[in-house]
Structure formats: C-alpha cells, structure tokens
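Participant: Give me coordinates for this.
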Amino acid sequence: MEPTAADREELERFAADLAHADGVAAFSEPTLLDLATPTGHGRHLVARGDDGAVIGWAHIDESDPDDVVVELGVAPAARRHGVGRALAGALAADDDARPGRIRVWAHGDRTGSADFAGDWGLVRERELWMMRRPSGAGPLPEQRPVEGVSIVAFVPGRDEDDVVAVNARAFAWHPEQGAMTADDVRRREQEPWFDPAGFLLAREDATGRLLGFHWTKRHPEGRSGDDGPIGEVYVVGVDPDAQGRGLGRALTLAGLHHLAGRGLDEVILYVEADNVPAVTTYRHLGFEVDAADVSYRLPS
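Facilitator: Below you'll find the predicted structure:
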C-alpha cells in the first residue's frame, strides 16, 4: 500500500501500542522515521480486522536490493490467528523475494518470534544486544583527556559531512549504520530528542580533523512509554586511522557524563553481540545485557 497521511498516523499509533503492550518496540527507529517521511522508500503490507483497524503491519526496506530488511508486528489480540502468516505469505509471494535476499528482524528475541522464524525456514543470522547501565551502577570513572584531541559539541549545518565520512569508515562492516547519509543526520536533527550539546566530536587539535564522535540520545518516557527517562549511547564511531589512542573510551565516558549531567543516570546502548572489544569496554563501565534483537535470513 502507499500510505496516506492518515495511514501513517494510524501505523505510528499501532507501533506505539505494540511497544506499550510488549515492553519492546517491534519497529526500529529507521522504520518509524521512514514511515514519517512522505517520500520514504519503504513498502508497507497492512492487515486490517473486520472493523477496519490495523491488526498487522510489515515494513519492507528495499534501499539495498541485495539486503531487503523486514520488520513485522501483529496486535496482541490478533496473534495466533494467522495474521502474521498472511503477511509473511504476501511477502513470500513477491516476485523479488529471492532466497538469501530477505532479512527479518525479531526485536526482543521472544519465543513466539523464534517459532515463527522456524516455521518459515528462516536462519538466525545476527544478534544485537541492548545493554543497560542501571542508575545504581555507581559513579562513573573520571574523564581523562586524550593528548592532542579536544572533545567539542556538534554544530548543525557545519559538521554533518565530517560525521558521515567518519561514520562510513568506522562502520564500513555494518549493513545499517555504515550507510548513514547527511540527510539521515539532518532528519534526526528535527527529532524532539536531538540535542547538539549531546553530540560530541573528537577533533585533532593540530588539524581540526574529526577523529570520532559520540551521539547521545534522551528518551523522556523510557523505551516503552511508561517508565522513567533514560539516556542512550546512540552511536560511538572512531576513524580506523585514529584507533589505539583510547578515543572510544574517552568519547563514551564524555557522553555518559553529559547524560548524567542531564539527570540521566540510567543508560542503554545497542551493540553487536560478537563485537567483543566493544562489549568488554561497556561491561567495564557497568553495562550488562538486558535484551536482544535477532535478525533471521531466508537462506540461499
């Protein structure tokens, strides 16, 4: 379907209701941003009940034709009634639904999602951990400067291209994060949570060159809309040429101290489960695994 403005508002409410009911978001931030953009590139499959209300929604991101990403959610009252199966069947019937091409995210790694994936022959491919540093984790380590480097706040309208260039190098291996564009940054600058003071850049004193960044985020109502405000280590990226100087830890600590200064002692972050160096760093800072998202792929 090609959603109207009213459809987009209805799907946003549907996604929010799911997150509230399940305690975990069924749809990621990129999907919701795409939904909110009239020129978004995603396709939508929507199931409606007898009363016309949305009871199921699948978002299909085809921006990379060789890696089509699908997120799918079904209203709690409509589960185990074939709604998810109908949406998956419609997706499988697509002429472009070639094996190996489609990846499906299951946020929260719940038993029902794993069973659904097994029924469709999907193979577990990636695991993304949400780690949490609780408010009772104790004081943060003191910040230590990195010689020859200053950490400064992001300036909208000036720093987008530098951030995108470093991000592409830092996350060349990452199928989602590495594809971030300047337009993606500017779009997030329009979000209510955006705070340039919490977007920290590490620049080389001698040249002004950007070496890395830590973009923090604030969730005023928590993650499911009914708990207290929490902070997020949104993205930490370091240029590969600048690694080995302690920039990752310095930037992470600078962001955590910034969030604490805003009264956000509880902080979450997302990290690939197999990124051992990053996970080790975060554990040393008091983070522990709190939840997991899993992507499944239709094998070739």
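Participant: C-alpha from now on. contacts and neighbour counts both.
Facilitator: Fine.
Participant: gap between residue 149 and residue 140?
Facilitator: 21 Å (C-alpha to C-alpha, to the nearest Å).
Participant: Which one's more surrounded, these two?
Facilitator: residue 149 (19 against 13; other C-alpha atoms under 10 Å).
Participant: So that one is in contact with residue 209, correct?
Facilitator: No. Between residue 149 and residue 209 there is no contact under C-alpha atoms under 8 Å: 9.6 Å.
Participant: helices and strands around the helix or strand hosting residue 70, which ones?
Facilitator: Per DSSP states H and E, residue 70 falls inside strand 68-74. Packing partners of strand 68-74 (3 or more C-alpha pairs under 8 Å, 6 or more residues apart in numbering; DSSP states H and E): helix 5-22, strand 54-61, helix 83-92, strand 102-107.
Participant: Just the buried positions in stretch 263-282, please.
Facilitator: Residues 264-273, 278-279, 282 are the ones in stretch 263-282 that count as buried (16 or more other C-alpha atoms under 10 Å).
Participant: Let me know the closest of these to residue 153.
Facilitator: Distance to residue 153 across the buried residues of stretch 263-282 (C-alpha to C-alpha) is lowest for residue 264, with 18.5 Å.
Participant: The host helix or strand of residue 152 packs against which elements?
Facilitator: Using DSSP H and E, residue 152 sits in strand 149-153. Using 3+ C-alpha pairs under 8 Å, 6+ apart, the elements in contact with strand 149-153 are strand 199-204.
Participant: ok, and what's touching the strand it packs on?
Facilitator: Residues from elsewhere that reach strand 199-204, judged by C-alpha atoms under 8 Å, 6 or more residues apart in numbering: 148-154, 209-216, 247, 251, 254-255.
Participant: Show me which of those residues are buried.
Facilitator: 149-151, 153-154, 210-216, 247, 251, 254-255.
Participant: this one as well, want them side by side:
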Amino acid sequence: MTATDHSQVIVSALLSDDESRAAEEIISAAAVSDGRQAVSEQGRLRLKAREPRQGVVHLLQRAADQAVGYAQLELPAAGEAGQRGKAGTAELTVAPDHRGRGLGRQLIDALIAEADGPVEFWAHGGHPAARHLADAYGAELVRELRQMRRTADAPEQPPLPEGVTVRTFRPGEDDAEWLRLNALAFAHHPEQGSWTEQDLADRIAEPWFDPAGFFLATRGDRLVGFHWTKVHPEGLGEVYVVGVDPAEQGSGLGRALTAVGLRHLAEDRKLQTVLLYVDADNSAAVRVYERLGFTIHEVDLMYRVQGPAQT
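Facilitator: Below is the predicted model of the structure:
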C-alpha cells in the first residue's frame, strides 16, 4: 500500500486561508530542503490572491489530515485550449518528508485530468525527482530557462541613444504606459508579455519593491525602454526584467539600461552578486549577458507531458 492510497487532491480556483497557509508551508519547506524555490514568484503571488485568477487552478494534496503536496495549473487562454501546441503550465512540489511515495505522480495525474490535455511542468533547478517523473511520463523537454550570475561591480556605462533620457518609475502614474511597453517588448514571451494591471500591482505591493531601482528610458513623452531591478532578502541583486521598444532594437538601449541597473545594484545598494533569468534559445540576450560577465549558475527545465505515465 502506498501513500496515494490514503491521499486526495483538492482542486479549487481559490484556496481557503488555511489551505493557502498549508500550501505556503509546503513550498517553504521544499525551498529549504532543495536550496531553491519549486514554485515561481508568479505562482507564489497567485497563491496569496484573495480572488480567483482567470485560468489558474490550485491543487492541494492531503494525506492523513495533513497537506503533503501542492500544484498550480495555468490553463490556456479562452479559445486556445485544444489548439496545436497549446498546453497548460504547471508547477508542483511535495513536502520533503513525504517524497518517494508516489505523491508526485498523483499530482501530475490530477493536473493532466484537470487540463484535459497536455501539461508543461517546470523542474526548477533541474531537480532530479522532476527529471525522474519526466522520464516516467515519456515527457519532452521543451524549454530551458537559465539563471546567470555575475559579481555586482559597476560596469562601464555605454552611452544612451541620442534623444533618450532615463528616470525612475512613478507608481500610479507610469503603470499604464509601462504595461503597454511591456506587452510590446515581450509580445512573444510566454509569461512576461501577458502581465495585467493586477500582476503589476501585486509586485508593487511586495516588500522588496523599490521605485528607485526601476529605471525608465524615455524619448520625449514616450516610454521606450526599462530596467527593473530587484533585491532579494538574502542580499542578491537581480536584473528583474529589461525591455526595449522594438523600434529601438539595435540602438544599444538595452545594453545601456542593463548597465544603469547594474551600477545601481553595485554602487547604491552595495551588493556582491547579481542574477538574472534568460531563455537558452534567446541567443542575442545570452550573448549580451555573457559580454557583461554573466555565467550560468543553474537551469530550470520545462517538460511537456501528453498523457498518463508509461507503464
């Protein structure tokens, strides 16, 4: 008899306060055990939400009256379900004390049933247990997200394109214009380009948010680029997101904005290390970051599961 014989998965668009706390405890315990987060910042913010988010489903796994696993599923947008190449996106983790009992498979089976189609799930840091599950399901590796790091010294500041100036973000005033540019700059990005007012508001409300580290490039009255930096509680800086208007591509604006943010993290925040995330297939961005001294620290892998585990 396995743990799954006495476990159940609760599926809900919105967890209760007690269920949310239980899920957060599982995520925190897993992060301590694994040395990295099993659920992304976006997923953790959605878990805090007090109203359902369109297309987001929470799965809380319970056994012997305690929460033992958590998964979050983002379903394809309306009209995309069933289209070729469209899949639900999921993150999941099992409490460290309950691993090795088949609970991960039960969570993936529940995700597949809920999605009623293929599911793409993240293995943050390429966790060996996630790779094992991927093999069991005959999953296909579909995406590699690299975490790169460098020493937080101040790089040489390249010149800004003629007519462009830099200032910092003004909450409540720049929100709509920033969302417009973010959608334009990341039109083909699977997550970043779809940010909503709520996504931005969630981050502005976080303790780490600092408008002094959120740089905007303007040409006249028009926003044409940005570099949003982040400082983690453990003292790591992050190139959180850099975006440039496609009309400015090739002007050197992205490189100049990256340097502005790196100088801020090194000189103003006095940090020792800076990290960033970049898709492995974004070769142009990877080259820019490598020239700035970033090297690969670890990778997150995304696997696509078409159906039940292979027997």
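Participant: So what does residue 58 of the second structure match up with in the first structure?
Facilitator: Under the alignment (TM-score structural alignment), residue 58 of the second structure maps onto residue 44 of the first structure.
Participant: So what does residue 72 of the second structure match up with in the first structure?
Facilitator: Structural alignment (TM-score structural alignment) places residue 72 of the second structure against residue 59 in the first structure.
Participant: Its match and residue 68 touch, don't they?
Facilitator: No. With contact defined as C-alpha under 8 Å, residue 59 of the first structure and residue 68 do not form a contacting pair (10.2 Å).
Participant: what are the ranges of the strands in the second structure?
Facilitator: Assigned by DSSP state E, the second structure shows strands spanning 7-12, 56-63, 66-74, 88-94, 119-123, 140-151, 164-168, 214-219, 222-231, 237-244, 273-279, 295-305.
Participant: Quick one: closest of the ones you listed to residue 22 of the second structure.
Facilitator: strand 66-74 (6.2 Å).
Participant: so residue 248 of the second structure touches residue 224, yeah?
Facilitator: Yes. With contact defined as C-alpha under 8 Å, residue 248 of the second structure reaches residue 224; the gap is 7.2 Å.
Participant: picking that back up, need the contact partners of the strand holding residue 70 of the first structure.
Facilitator: Contacts with strand 68-74 of the first structure, where a contact means C-alpha under 8 Å, 6+ apart, come from 15, 18, 26-27, 55-62, 83-84, 101-106.
Participant: mean shift between that strand and the second structure?
Facilitator: Mean deviation of strand 68-74 of the first structure relative to the second structure after superposition (mean C-alpha distance after the TM-score superposition for the first structure): 0.8 Å.
Participant: circling back: buried subset of the contacts of strand 68-74 of the first structure as a PyMOL selection?
Facilitator: Listed next is the PyMOL selection for buried residues among those, using 16+ other C-alpha under 10 Å:
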select buried, resi 15+18+26+27+55+56+57+58+59+60+61+83+84+101+102+103+104+105+106
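Participant: dump the residue contacts of the residue nearest the centre of the second structure.
Facilitator: Nearest to the mean C-alpha position of the second structure, by C-alpha atoms, centre = their mean, lies residue 40 at 4.6 Å. Counting by C-alpha under 8 Å, 6+ apart, residue 40 of the second structure makes contact with residue 91.
Participant: Distance-wise, check it relative to residue 301 of the second structure.
Facilitator: Taking C-alpha to C-alpha, one finds residue 40 of the second structure at 13 Å from residue 301 of the second structure.
Participant: Can you tell me the closest non-neighbouring residue to residue 149 of the first structure?
Facilitator: residue 204 (4.7 Å; C-alpha to C-alpha, 6 or more residues apart in numbering).
Participant: To which residue of the first structure is residue 292 of the second structure aligned?
Facilitator: Under TM-score structural alignment, residue 292 of the second structure pairs with residue 285 in the first structure.
Participant: Pull the contacting residues for the residue nearest to its match when sequence neighbours are not counted.
Facilitator: Counting by C-alpha to C-alpha, 6+ apart, residue 285 of the first structure lies nearest to residue 140, which is 7.3 Å off, once chain neighbours are set aside. For residue 140 of the first structure, the contact set (C-alpha under 8 Å, 6+ apart) comprises 253, 256, 257, 285.
Participant: Identify the farthest-apart pair in those residues.
Facilitator: So, these by C-alpha to C-alpha: farthest apart are 257 and 285, at 11.8 Å.
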